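Novice: Structure for this input, please:
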Amino acid sequence: MKRRKARELALQALFQLDNHEISIEEAIGHVTEEQDAFLTQLVSGTIEHKEKIDSSLTEKLENWSLSRLPKIERTVLRIAVYELLFTEETPAKVVINEALEICKVFGDEKSSRFVNGVLSKYTDQ
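Specialist: Just a heads-up that it's a prediction; the model follows:
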């Protein structure tokens, strides 16, 4: 499975987990029958580090609270921040670009601009 597809499925699985009391395996099973290590890593890592990710995002958001963000943007940001903070295999530019492309598919034009603004703060450090 290509990484873009894994990221899109991770978004969908995390939506499932946000709305239902199910396991990570069940959530992934709802969005694909394929087994993919990267997909599993994204979903489980994002869930495992959710508190640190949310804390980091809260520091970067200006005039927004995490709870006010639309679910698409919040979930895309969580996945991207997980990759930026807890994995080293993908360059930051690629992580940000992938997040923007996923926003274009699942969100709207404003989604990608907003996500870009927040994620760019992670590369300005």
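
Novice: From now on I want contacts and neighbour counts done on CA atoms only, so please keep to that.
Specialist: Will do.

Novice: All the helices of this protein, residue numbers only.
Specialist: Here the chain has its helices, by DSSP state H, at 3-19, 24-31, 37-48, 50-60, 71-86, 92-106, 109-123.

Novice: To compare with the earlier structure, here is another sequence to fold:
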Amino acid sequence: MTRHEARVIALQSLYQIEIGQAQTMQAIAYAVGETKVSDEEMQFIQQLVFGVVNHQQELDELLVRSLENWSLDRVGKVELCILRLSGYELVFDNTTEVRIVINEAVELGKEFGAENSGKFINGVLAKLVPAAEAMRS
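Specialist: Prediction:
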């Protein structure tokens, strides 16, 4: 399983939590389904999902500052989950390069979001990166 595939599972889990109010482990288990996942891959998925869940308030505050003329309520749920996921990786997880996090987020937006989601996500993350880098140091 690639890191991208693991992020897809994390995104699907976060979406279930956001929409269906599913419990975190139930959402992960459902998103994984029959997919063969190693212990290391499961650890990465859980790190992402629990990281977003545990830091959601901080992430949402950062996102609000990065959205111009938008509120979180106006952001589509898929895009919001992608922004939270990438925001978590940018701020709280120093293991992935910034450009890779942004590229992954844009690709997830293109794959699962609306027509212009990739551009929207890229624009929001471009504004979030300076704050994320300040928080990392």
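
Novice: about what we covered before: may I see the helices of structure 1 organised as CSV, with mean neighbour count added?
Specialist: Listed next are the helices of structure 1 as CSV, based on neighbours: other CA atoms under 10 Å:
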stretch, mean neighbour count
helix 3-19, 19
helix 24-31, 16
helix 37-48, 18
helix 50-60, 15
helix 71-86, 21
helix 92-106, 18
helix 109-123, 16
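
Novice: distance of the residue nearest the centre of structure 2 from Ile19 of structure 2?
Specialist: By CA atoms, centre = their mean, structure 2 has its centre lying nearest to Leu85, at 1.5 Å. Between Leu85 of structure 2 and Ile19 of structure 2 the computed distance is 15 Å (CA to CA, to the nearest Å).

Novice: What of Thr96 of structure 2?
Specialist: Relative to Ile19 of structure 2, and taking CA to CA, Thr96 of structure 2 is found at 28 Å.

Novice: and what of Leu62 of structure 2?
Specialist: 21 Å.

Novice: And for Leu83 of structure 2?
Specialist: Applying CA to CA to Leu83 of structure 2 and Ile19 of structure 2 gives a distance of 15 Å.

Novice: Show the contacting residues for Ile9 of structure 2.
Specialist: Ile9 of structure 2 makes contact with Ile28, Ala31, Val32, Ile45, according to CA atoms under 8 Å, 6 or more residues apart in numbering.
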